[in-house]
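**Q** this one's sequence-less:
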């Protein structure tokens, strides 16, 4: 069958690709997010065991993002050396083992160190998957595909919240281990299993996929090149990408989104407890409800964005929902329904912004430059996760409330949207990554 003949049946081809790749990557990222934020549930018990304050907890949560920041670029360089499949398999295995080790941390320093190692080991995973999706789907489909991937953390909330609550209650003190230790043990193991599976389930691109014909693989590659224009053939070095100011504009936008996303990942159980939700299991159930609303809202907004081929206003709408929620939480007081409703609105908004954000820089960057650009953006953006966790914890100790931290996050997000408007305008300078010379 020729490429022309395949063009008429593109939908079945991409549907088959999606069914092959997206569920597995979806599950991997669910596990990734569970292992990243399960500390927010473990906090309900381990503060007393390790004699930590709220500020200490904020720093412990933020240490993951410090490791993340330090190792994104080395991790993405690993993709260039050994390929995306081997990189993802290695990353998942290591972060799963580190999560298991966290269960045996017996001091504040050990806890900080292992959290740093978890961040360092998982650093390149999300950027690697974002890059990986650009190997398989043209621009017109990336919004939906990336939204499915990016809203997978909401499924982590749907499943992970009740599961974490159940583990903390069921294994409150089983044998010599406490409930929070069982939480890290039981939730670290799936990453190791998925890391082993990735070696044979994934391939580095369409040409290596035995479940595609040679003609289908060629059609996918040609379709992707057509969808992004002439820049698909351009190859820029890391230095070329690092000299482009728009890359840093995108990095700041991701910084702002990451800052707010981490508020939900780090402090939702605490906000629910302060709103009057008593037991860990009840907190988990409410977290699940918030995640369901987030997933539905983000997916519908992403489909609307793909249908209209419009990104900025959809991202802005999501961000503004989050801003409104953060500014309103102060007035929810101890009202459980009001707090849950605001967390649903804000979470749906930030996941909309996150899922659609990555469609913008990956369109601007060339195929090869995307690896370098995503690494820079993820490195600088992840600093937002560290700052949001540590500053919110410090502000909570100083003020007795998370409201100041939430309002600071709202201001950062507004600044991010302003910067996004600027970087999406046509570049003022003549030379951009789109017309850089090919590397030898």
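**A** Now that the structure is in, tell me what you want to look at. None of these values were measured; they are calculated from a predicted model.

**Q** going forward, measure contacts and count neighbours with C-alpha atoms only.
**A** Will do.

**Q** now residue 40: how far from residue 34?
**A** Look at residue 40 and residue 34: by C-alpha to C-alpha, to the nearest Å, they are 10 Å apart.

**Q** more neighbours, the two?
**A** Neighbour count, other C-alpha atoms under 10 Å: between residue 40 and residue 34, residue 34 has more, with 24 against 21.

**Q** The more buried one touches residue 163, doesn't it?
**A** No - no contact is recorded between residue 34 and residue 163 when judged using C-alpha atoms under 8 Å, the distance being 10.1 Å.

**Q** longest helix of this protein?
**A** Scanning the chain for the longest helix, with DSSP state H as the assignment, gives helix 10-50.

**Q** which helices and strands sit right next to the helix or strand that contains residue 4?
**A** Assigning secondary structure by DSSP states H and E places residue 4 in helix 3-7. Under the contact criterion of 3 or more C-alpha pairs under 8 Å, 6 or more residues apart in numbering; DSSP states H and E, the helices and strands touching helix 3-7 comprise helix 214-228.

**Q** and the next helix or strand after the helix it packs on, what other elements does it pack with?
**A** Scanning the chain past helix 214-228 towards its C-terminal end, the next helix or strand to appear is helix 238-242 (assignment: DSSP H and E). The helices and strands touching helix 238-242, judged by 3+ C-alpha pairs under 8 Å, 6+ apart, are helix 369-381.

**Q** downstream neighbour of the helix it packs on in the secondary structure list?
**A** Once helix 369-381 ends, the next helix or strand along the chain (criterion: DSSP H and E) is helix 383-399.

**Q** distance between whichever helix or strand comes after that following helix and the chain's centre?
**A** Next along the chain after helix 383-399, taking DSSP H and E as the criterion, comes helix 403-423. Remark: helix 403-423 is offset 18 Å from the chain centroid, using C-alpha atoms, centre = their mean, to the nearest Å.

**Q** what does helix 403-423 rub up against?
**A** Helix 403-423 is contacted by residues 246, 249-250, 252-257, 259-260, 263, 312, 316, 319-320, 322-324, 326-327, 329-330, 388, 391-392, 395-396 when judged by C-alpha atoms under 8 Å, 6 or more residues apart in numbering.

**Q** here comes the other one, which I'd like you to weigh against the first:
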């Protein structure tokens, strides 16, 4: 039987096909080991600073006499700042390089997050949440764009799944940590536990902001930890992948691209569910019968642990089958079912099961979604497109806590808010099938 041969992507020499594939697999494994764990750590810090307000709420509302509506508005107004500055932030990152710009983002949001210890009024709460959104704008889409510089479409779902594992990790680590800080440091040095929470959880982002300057490279050419053969392989694959993507030639063409608006609508529904979970998870567990912040934090780790298991499995399946739509829509429907079932339950155990289903589904959806737009856009269009989709969709981060908070105050129950979230996610899953399979399944 004749051995199959192929030309080396680096030298042009004829080599056994298995040797070429082994070299490529080892090269991407090397890139993954270098970039993904560090970027996950950075996003973990970002997510802690973004959503620790959900834990602070357990003490802050009574201390400052804020209503659920004030909390919902403050939690959501973060995303107005995020919305206004996200596209410019990603375009700047593409032009000046990821290393400096991602470091700038992390350092500024760390300082603003720590400043929440000075909040005394709803106005101060709103202003700092808005500024935190401005500071963080561009980090997540910036990293997504950065990964397109290294990974072609057929390898990106797994990389994105691993990166987005930072969200459930933040919940799994941040929940117990936040509960412990608020429980143990309440009244220490005459300062409330929720103030210690904001102060201490800003420190990792501050350290990581400086670490980015020392560790990250702007792209393949600057990576001294790669040899010439590895650089040539990576550059060739990224260039070949870019040939299938759209590069808009004008702002009018960019805005008029219906695919971008479809993508933004789908992700809007995903984000609505994602922040419905993260901002209200501690409250749901407390209402199920858990009073101590320490135990609230411990129980919040369970749904996120389930999500950590689900994310890489779904990502690897999507890459192996080269199928994107069902790997996004099915987790969305699973999440919708979890949210819809919650209002029917009263016990802690049953609530945790449904929250785990919702968390696994919605966080897997967050990572799988980005396989769609990154398969369609290249160059500056990728920078602006990823940011535009993320920017519009993250307005759901404003509407989700604001609407759920208002519904909680208006009805006196959380039922209406959870049903609203479930319906929105189901609608988003239906929209997924308007994306042509041939455009994204590669």
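**A** Received the coordinates, thanks. This one's a predicted model, so the numbers in the text were calculated from it and none came from an experiment.

**Q** Quick one: the residues in the second structure that the helix or strand following the longest helix of the first structure pairs up with.
**A** Read in the C-terminal direction, the helix or strand following helix 10-50 of the first structure is helix 54-82, with elements assigned using DSSP H and E. Under TM-score structural alignment, helix 54-82 of the first structure corresponds to residues 68-96 of the second structure.

**Q** Can you get me a residue count around the residue nearest to residue 90 of the first structure when sequence neighbours are not counted?
**A** What sits nearest to residue 90 of the first structure in space, not counting adjacent residues and going by C-alpha to C-alpha, 6 or more residues apart in numbering, is residue 195, at 6.3 Å. For residue 195 of the first structure, the neighbour count with other C-alpha under 10 Å is 23.

**Q** Residue 195 of the first structure -> the second structure?
**A** Matched to the second structure by TM-score structural alignment, residue 195 of the first structure sits across from residue 209.

**Q** I'd like to know which elements the helix or strand that contains that match is packed against.
**A** Assigning secondary structure by DSSP H and E places residue 209 of the second structure in helix 203-215. Of the remaining helices and strands, those touching helix 203-215 of the second structure by 3+ C-alpha pairs under 8 Å, 6+ apart are helix 17-51, helix 98-114.

**Q** Average separation of the next helix or strand after the shortest one from the aligned part of the first structure, please.
**A** By that I understand helix 98-114 of the second structure. Elements were assigned by DSSP H and E; along the chain past helix 98-114 of the second structure, the next helix or strand is helix 122-136. Overlaying the first structure shows helix 122-136 of the second structure at a mean distance of 0.7 Å from the equivalent residues (mean C-alpha distance after the TM-score superposition for the first structure).

**Q** which part of the first structure lines up with the helix or strand following helix 122-136 of the second structure?
**A** Moving toward the C-terminus from helix 122-136 of the second structure, the next helix or strand (DSSP H and E) is helix 139-148. With TM-score structural alignment applied, helix 139-148 of the second structure matches the range 125-134 in the first structure.

**Q** ok, residues contacting the matching stretch?
**A** Under the criterion C-alpha under 8 Å, 6+ apart, external residues in contact with stretch 125-134 of the first structure comprise 25, 29, 76, 79, 84, 88, 91-92, 142, 145-146, 224, 358, 362, 370-371, 374-375, 378.

**Q** Next, count neighbours for residue 69 of the second structure.
**A** As a burial measure, the neighbour count of residue 69 of the second structure was computed by other C-alpha under 10 Å and equals 19.

**Q** so who does it touch?
**A** Contacts here follow C-alpha under 8 Å, 6+ apart; on that basis residue 69 of the second structure touches 402, 405-406, 409.

**Q** Same check for those residues, but in the first structure.
**A** For these, the contacts that persist in the first structure are 402, 405-406, 409, with contact defined as both residues aligned by TM-score structural alignment, their matches' C-alpha atoms under 8 Å.

**Q** would JSON lines of these with distance to residue 77 of the second structure and neighbour count be doable?
**A** Listed next are these as JSON lines, based on distance: C-alpha to C-alpha, whole Å; neighbours: other C-alpha atoms under 10 Å:
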{"residue": "402", "distance to residue 77 of the second structure": "9", "neighbour count": "23"}
{"residue": "405", "distance to residue 77 of the second structure": "13", "neighbour count": "22"}
{"residue": "406", "distance to residue 77 of the second structure": "14", "neighbour count": "21"}
{"residue": "409", "distance to residue 77 of the second structure": "18", "neighbour count": "14"}
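
**Q** As JSON lines, those with distance to residue 167 of the second structure would be great.
**A** As requested, those are exported to JSON lines (distance: C-alpha to C-alpha, whole Å):
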{"residue": "402", "distance to residue 167 of the second structure": "21"}
{"residue": "405", "distance to residue 167 of the second structure": "22"}
{"residue": "406", "distance to residue 167 of the second structure": "26"}
{"residue": "409", "distance to residue 167 of the second structure": "28"}
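
**Q** Let me know the closest of those residues to residue 232 of the second structure.
**A** residue 402 (49.2 Å; C-alpha to C-alpha).

**Q** Surely that closest one touches residue 76?
**A** Yes - A contact is recorded between residue 402 of the second structure and residue 76 when judged using C-alpha under 8 Å, the distance being 6.1 Å.
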